[in-house]
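*Asks:* one predicted model, sequence on top.
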Amino acid sequence: MQINTMETIETLGTVAFAISGTFAAMQRRLDPFGVLIIAFVTSIGGGTVRDLLVGDTPVAWMRDVNYCLLILLTSLAAIFFKTHIKKFKVTLFLFDSLGLGLFTMLGIQKGITFGLSPGICVALGTITGCFGGVIRDTLLNTIPVIFHKEIYATACILGGVLFFLLKYFKVTDGASTIIVIAFIFILRVIVVRFKLALPKFGY
């Protein structure tokens, strides 16, 4: 995959998760500083964990201050336009789903760059896509969505498997990337629309 494509995906994913984090924080009525912190951890959390696992340090956002500026500007814009967006929950869901697909592909490509096996690449994609949301929900004192409802991490895993299937059938990386991002986004919309979920275990 061309570097420019990866940079575009990373920029879009960062913006999507920054908006997701901002709206999640505003739903909990945090002050502006708290909103910015949640926006940052949502955007950089998964990528930071991924980079630490593969030994790519300093992590991406520490090497390039533009990531921090992008998150800051996106969060401020979301705060400014909040009066024009009445359905916070829908907005949060859509941008979270988009960010999930984008960041999953970033994690998979990072694994490929480091020459890791397909299974580990899928795991890195899942971590990149999900862990920002896990940190966000933990800081907001809610059970992370990945642990208790909906098909969230499963969407990342299925998307990763789909990517390597497409790769096996010689589909270009660019086309495969678009297909997988769309697949994860649409799958999330379908499972939430029809209230699908994995079985729950407990007493």
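*Replies:* That came through, no problem.

*Asks:* going forward, measure contacts between C-alpha atoms and count neighbours the same way
*Replies:* OK.

*Asks:* residue 95 contacts residue 17, doesn't it?
*Replies:* Yes - contact criterion C-alpha atoms under 8 Å: residue 95 and residue 17 qualify, at 6.5 Å.

*Asks:* more neighbours: the two, which one.
*Replies:* residue 17 (33 against 20; other C-alpha atoms under 10 Å).

*Asks:* check the gap between that one and residue 105 for me.
*Replies:* 14 Å (C-alpha to C-alpha, to the nearest Å).

*Asks:* number of residues surrounding residue 81?
*Replies:* 10.

*Asks:* check it against this one:
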Amino acid sequence: MLTLIELVGIFFFAVSGSLMAARRGFDMLGSAFLGGVTGLGGGVVRDLILNQSPATFAHPVYFLPPVLAALCVYAFTPAVQKLHRLVQIFDAAGLGLFCMTGTMKALENDVNPVTAVLLGVITGVGGGMLRDVISNVTPDLFNPRDVYALPAILGATATAFAWHFDVLNIAVGTGIAGLTFVLRLASIRFGWSVPLAAGHWHRQPNIPNHGDGPRRNF
């Protein structure tokens, strides 16, 4: 069941990668590659941290969703102006599934709950971050006007609690993934954000330069 959920999550993330490839004008091979990086990247990083051989390379079936995603995007891509919103929707779906499966796999390997939550978040955000870096756009993870990791943290934490109290089943897991998905889309819709790294009282005011040379902040 965990493998099946992961394959569905890979497909959702891969679709977001292939949509980004279409948006950036990549060819079919670029679409399949970017979809594969997006869908498989977070899981590969998680497995390497767990000191395991990545399941991606042990089971070729994991490469099927990115190829299917590239074909689906090629056949059914809507108008270009709608691609960014579709990328966000499919990315949110993959985020909801992967933050849960990443946490579950870590817990299955007797990792402590805090580290398991961290690995769940890495699994959820890793592929999307690689996709954006390769596409030469600012990753959502580092966008100050966006909330990307927080829904994954909440979803991974809820998964760890459900596992600890032995109530994690298909229905509960679906609810956790759905809640993460809704929170991610709500953050986009309502423009939620988290405080910047430096408080407003630390930031320098914009003092006009009257020809005395460039200002230097030390």
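*Replies:* Sure, I can see it. If you're wondering where the values come from, they're calculated on a predicted model, not measured in any experiment.

*Asks:* ok so, going back, so what sits against both of residue 95 and residue 17 of the first structure?
*Replies:* Between them, residue 95 of the first structure and residue 17 share no contacting residue under C-alpha atoms under 8 Å, 6 or more residues apart in numbering.

*Asks:* how much does the helix or strand where residue 32 of the second structure lies stray from the first structure?
*Replies:* In this structure, residue 32 of the second structure sits in helix 28-49 according to DSSP states H and E. Compared with the first structure after the fit, helix 28-49 of the second structure shows a mean deviation of 0.8 Å (mean C-alpha distance after the TM-score superposition for the first structure).

*Asks:* that helix corresponds to what range in the first structure?
*Replies:* Under TM-score structural alignment, helix 28-49 of the second structure corresponds to residues 32-53 of the first structure.

*Asks:* what comes up buried for the matching stretch?
*Replies:* 34-51 (16 or more other C-alpha atoms under 10 Å).

*Asks:* cool, stretch 4-18 of the first structure as well?
*Replies:* So for stretch 4-18 of the first structure, counting by 16+ other C-alpha under 10 Å, buried means 6, 9, 10, 11, 12, 13, 14, 15, 16, 17, 18.

*Asks:* can you put these in TSV and add distance to residue 161 of the first structure and secondary structure?
*Replies:* Formatted as TSV, the buried residues of stretch 4-18 of the first structure follow (distance: C-alpha to C-alpha, whole Å; DSSP: H, G, I helix; E, B strand; the rest coil):
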residue	distance to residue 161 of the first structure	secondary structure
6	19	helix
9	19	helix
10	20	helix
11	24	helix
12	22	helix
13	20	helix
14	23	helix
15	25	helix
16	23	helix
17	23	helix
18	27	helix
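
*Asks:* assign a three-state SS to the residue most central in space within the second structure, would you?
*Replies:* Nearest to the geometric centre of the second structure sits residue 125, at 3.1 Å (C-alpha atoms, centre = their mean). Counting by DSSP: H, G, I helix; E, B strand; the rest coil, the backbone at residue 125 of the second structure sits in helix.

*Asks:* need the counterpart of it in the first structure.
*Replies:* Match for residue 125 of the second structure (TM-score structural alignment): residue 130.

*Asks:* so its match is in contact with residue 147, correct?
*Replies:* No - using C-alpha under 8 Å, residue 130 of the first structure is not in contact with residue 147; the gap is 10.6 Å.

*Asks:* many thanks, I have nothing further to ask.
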